[in-house]
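K.L.:
here is a sequence with its predicted model. Questions after.
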Amino acid sequence: MVIPPVHKVQICGLFRLFITIFLYLRSYHDFSFMFMSFLPDISRILLH
């Protein structure tokens, strides 16, 4: 089965997109701990 060049480019783009999302989620996972520690303060400020 021969893969057309356009199909190869699409697979490359999807692969790069997957890596970008993976790195973004990994950095977001690190920031989520800080966000969760600040969340009670933010909700307290919004409620009062």
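P.N.:
That came through, no problem.
K.L.:
alpha carbons only for contacts and neighbour counts from here, please
P.N.:
OK.
K.L.:
how close does Cys12 get to Phe18?
P.N.:
In this structure, Cys12 and Phe18 are 10 Å apart, going by Cα to Cα, to the nearest Å.
K.L.:
let me fix that, I meant to ask about Ser43.
P.N.:
Counting by Cα to Cα, the gap from Ser43 to Phe18 is 33 Å.
K.L.:
over to Gln10?
P.N.:
Taken as Cα to Cα, the span from Gln10 to Phe18 is 12 Å.
K.L.:
and the one helix or strand Gly13 maps to, what does it pack onto?
P.N.:
Assignment of secondary structure by DSSP states H and E places Gly13 within helix 5-47. In terms of contacts (3 or more Cα pairs under 8 Å, 6 or more residues apart in numbering; DSSP states H and E), helix 5-47 is packed against no helix or strand at all.
K.L.:
okay, one more to line up with it:
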Amino acid sequence: MASTEGSAPDEVRTDPAVPRLVLSWTIVGIPLIYGVVETIRAILPLFGQ
């Protein structure tokens, strides 16, 4: 039982990791979205649009 009770505070301590996760996805996501948009812009003229 002591190990189970000790694991609950560890789960609460992982909450500060959420902003880091959002920040890391933002750093990766913005260039990724930009690349997808630029690729679509480059490909659309090939289809006559």
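P.N.:
Looks like it came in fine. Predicted model only: the values in this text are computed from it and were never measured.
K.L.:
looking for the alignment partner of Glu5 of the second structure in the first structure.
P.N.:
Using TM-score structural alignment, Glu5 of the second structure has no partner in the first structure.
K.L.:
OK, contacts around the counterpart of Val22 of the second structure in the first structure?
P.N.:
Counting by TM-score structural alignment, Val22 of the second structure corresponds to Leu14 in the first structure. For Leu14 of the first structure, no contacting residues are found, by Cα atoms under 8 Å, 6 or more residues apart in numbering.
K.L.:
from His7 of the first structure, how far out is Leu14 of the first structure?
P.N.:
11 Å.
K.L.:
how many other residues sit next to Phe35 of the first structure?
P.N.:
Residues near Phe35 of the first structure, counting by other Cα atoms under 10 Å, number 13.
K.L.:
go on, the one 10 residues further on?
P.N.:
The number of residues packed around Ile45 of the first structure, counting by other Cα under 10 Å, is 9.
K.L.:
and if you look at Gly29 of the second structure?
P.N.:
Gly29 of the second structure has 13 neighbours, counted by other Cα under 10 Å.
K.L.:
what of the one 4 residues further on?
P.N.:
Other residues lying near Ile33 of the second structure total 11 when counted by other Cα under 10 Å.
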